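Enquirer: fold the following for me, if possible:
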Amino acid sequence: MSEAVAGDISSIQKAAVLLMSLGESDAAQILKHMGPKEVQRIGQAMAQLANVQRHQVEKVLDEFLILVGDQTGLGLGADGYIRNMLKEALGEEKAGSLIDRILLGGNTTGLDTLKWMEPRAVADVIRYEHPQIQAIVISYLDPDQAADILSNFDERVRLDIVLRVAALETVQPAALQELNNILERQFSGNNSTKSTTIGGVRTAANIMNFIDSSVEAELMESIRDVDEDLAGSIQDLMFVFDNLLDVDDRGIQAILREVESETLILALKGADPDMQEKVYKNMSSRAADMLKDDLEAKGPVRVSEVEVAQKEILAIARRLADNGEIVLGGGGEQMV
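Expert: As a prediction, this is how the structure comes out:
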């Protein structure tokens, strides 16, 4: 079993150990309730398990029992409660858009199925559809998957889609109906007259964060040629590896617990000294010394490998931020 830099197994490895301990049938029932990204990450961690020591398994099970013991029924069936509460408090009309933002995707089963598909397969599904439909689909999916899908289109189509994503604010029922037809009527839709909030400049920036660096620079230049102000807005909202300097120490420590040793070494190989020091000071002195030794022994690496590693860490940072576990500073997150 690979160990995290801090000397302990990561959360994803703990989940893998727990599921492997439960047996195939029970583990399968749990995985049914997870999203595609969670299933993929846990599946990879399970495949990498080797030489798990008994005390590690016992520690994982003990932590799980303590966590379960602290849980309550609060949160179960929360969607219905939230809808009814907001409608009663604000009225049907005022609550509508707020509910859309909080519970976006609750009825979009057709779109959700795309999250389980390979990027190339999704690109094939939407390749010959209207560009606005392509933009809606791209906006709905996770930024890293959306970026991979865009890589399957040529430069002209990529530019058109990103510009449309940035311009999106709401989706009208007619557009959702068209999307419903594309997805073979799997999308349940909403026959009301309310619009759904989706897309926007921040969505475009999040997608750009995951696009390959060489393509990203070319695409950004094309956007700048079309709309210089829009390009500036997207650039301001993009969160890059150096922006991790603005994350507080607690946030950095949370990120490090999720990062594999080899990924961290590659990412820091191309990082500024300030970023390296930020990482060192949030580790034990022993772990920091080991990391420094590993960096020196690593030797030259390809820039593309560094970029992939840094994007992987950024994806972890965004996931933790989305879950409310850390706060991203700098251009990636506005503070209020």
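Enquirer: hey, let's count contacts and neighbours off CA atoms from now on
Expert: OK.
Enquirer: tell me the contacts of the residue nearest to Leu245 when sequence neighbours are not counted?
Expert: Leaving aside its sequence neighbours, Leu245 sits nearest to Met275 (C-alpha to C-alpha, 6 or more residues apart in numbering; 6.2 Å). The contact partners of Met275, taken as C-alpha atoms under 8 Å, 6 or more residues apart in numbering, are Asp242, Leu244, Leu245, Leu268.
Enquirer: following up with a second sequence; could you model it the same way so I can compare the two?
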Amino acid sequence: MSDEEYQEPLGSVDRAAILLMTLGEADAAQVLRHMGPKEVQRVGMAMSQLQHVSKDQVEEVLGDFLDAAGNVTSLGVGADSYIRRMLTEALGEDKANGLIDRILLGGNTTGLDTLKWMEPRAIADIIRYEHPQIQAIVMSYLDADQSAEVMAFFDSKVRLDVILRVAALESVQPQALQELNDILEKQFSGSSGTQTTSMGGIKVAANIMNNLESSLEGELMEAIKEVDEQLGEEIEDLMFVFDNLVDMDDRDIQVLLREVNPDNLVLALKGAESRVQEKIFKNMSKRASELLRDDLEAKGPVRVSEVEQAQKEILAIARRLAEDGEITLGGGADEMI
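Expert: Next comes the predicted model:
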């Protein structure tokens, strides 16, 4: 087989994207109704990046799906909330608008959940003049990567105030959360309130910090330590950065590598410490590690921003796998019970 004919094996998310693209809008909408925000985001991103999918790959995906479906007696359902901007990016505004309408028809999106569909700048504008405690509650409720994007639109003093409040937050009274929901629902025509009362905390603050741009992260961490050095150290201990890959178990690294785009891996390792590179090489086959070494040597100068983006994408995959219970970040053998 020639190099031109060779195609990388499809990952699970790519397979899902191909399947949905073959279904058409109406049927894809019905499937997406039973997926949570993160799943829709991942699949939407994969759909937007699909290129040169061969007939054989489509047939393989459909065949595997039919085999799997034949052995399934029931399908689980997820939350009725979705990522609007990912569908728009995947399908284009015109096609996405009709699809989104069908997905949301009859849904149970709450006022706070509605924010998850909005662009970070729009969220920042909505809560910019709210009390910092309200801002902290919203940041705790959103996913960490979205919260980080929102906070990038705040000035440095507001960022510091909000992240300190997030770290100190442990729970919110249901009535207070419901009132916040009601206020937002008046603006977005949402529906029922949420019963969630536990949110915030040092771990949430660390997750938000993880997703900030490097320059903002460093500036904010320095400001936190000036206010409360111990809190800063606690947040820092819970943060997971690219260099922390060396602390992961070999098995977990191997699971992670199966999900990582090879081009992203080359970019990410271009700016990584040698010990991180060796950790990756160690957990690949001899042939794969040799090819990766060659690619790294052949790769010319790259922008720091491109390296950081590639590393963030790999870290996002690592956190998602950790959330799904497939891996443990930071070599968690001593935490197992």
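Enquirer: returning to that earlier point: pretty sure the residue nearest to Leu245 of the first structure belongs to a strand, no?
Expert: No: with DSSP: H, G, I helix; E, B strand; the rest coil as the criterion, Met275 of the first structure is helix rather than part of a strand.
Enquirer: among the contacts of Met275 of the first structure, which lie within helices?
Expert: Of the positions in these, Leu268 sit in helices, assigned by DSSP state H.
Enquirer: can you list the contacts of Met275 of the first structure in a markdown table and add neighbour count and distance to Ser222 of the first structure?
Expert: Output for the contacts of Met275 of the first structure, formatted as a markdown table (neighbours: other C-alpha atoms under 10 Å; distance: C-alpha to C-alpha, whole Å):
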| residue | neighbour count | distance to Ser222 of the first structure |
| --- | --- | --- |
| Asp242 | 14 | 24 |
| Leu244 | 22 | 27 |
| Leu245 | 18 | 29 |
| Leu268 | 21 | 30 |
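Enquirer: looking at the first structure, which helix is longest?
Expert: Ranked by residue count and defined by DSSP H, the top helix of the first structure is helix 303-322.
Enquirer: one step back: can you tell me which of the contacts of Met275 of the first structure is nearest Leu314 of the first structure?
Expert: Among those, Leu244 lies closest to Leu314 of the first structure (C-alpha to C-alpha), at 8.4 Å.
Enquirer: mind listing what that closest one touches?
Expert: Leu244 of the first structure makes contacts with Ile252, Met275, Leu328, Gly329, as judged by C-alpha under 8 Å, 6+ apart.
Enquirer: what about the last one, how many neighbours?
Expert: Put plainly, it is Gly329 of the first structure. Neighbour count of Gly329 of the first structure, defined by other C-alpha atoms under 10 Å: 16.
Enquirer: which residue packs closest to it, ignoring adjacent ones?
Expert: Asp246 (5.0 Å).
Enquirer: tell me which helix or strand comes right after the host helix or strand of Ala146 of the first structure.
Expert: Element membership of Ala146 of the first structure, judged by DSSP states H and E, is helix 143-150. Downstream of helix 143-150 of the first structure, the next assigned helix or strand under DSSP H and E is helix 155-167.
Enquirer: check the mean deviation of that following helix from the second structure.
Expert: Mean deviation of helix 155-167 of the first structure from its aligned counterpart in the second structure after superposition (mean C-alpha distance after the TM-score superposition for the first structure): 0.3 Å.
Enquirer: ok, and what's touching that helix?
Expert: 131-132, 134-136, 138-139, 150-151, 199-204, 219, 222-223.
Enquirer: now, these that are in strands?
Expert: In strands, judged by DSSP state E, none of these are found.
Enquirer: which among those residues count as buried?
Expert: 131-132, 134-136, 138-139, 150-151, 199-204, 219, 222-223 (16 or more other C-alpha atoms under 10 Å).
Enquirer: so Gly78 of the second structure touches Pro37, yeah?
Expert: No: using C-alpha atoms under 8 Å, Gly78 of the second structure makes no contact with Pro37, being 9.1 Å away.
Enquirer: more neighbours, those two?
Expert: Just comparing Gly78 of the second structure and Pro37: by other C-alpha under 10 Å the higher neighbour count belongs to Pro37, 21 against 13.
Enquirer: roughly how far apart are the more buried one and Ser214 of the second structure?
Expert: 26 Å (C-alpha to C-alpha, to the nearest Å).
Enquirer: pull the contacting residues for the residue nearest to Gly329 of the first structure.
Expert: Contacts of Asp246 of the first structure (C-alpha under 8 Å, 6+ apart): Leu328, Gly329, Gly330.
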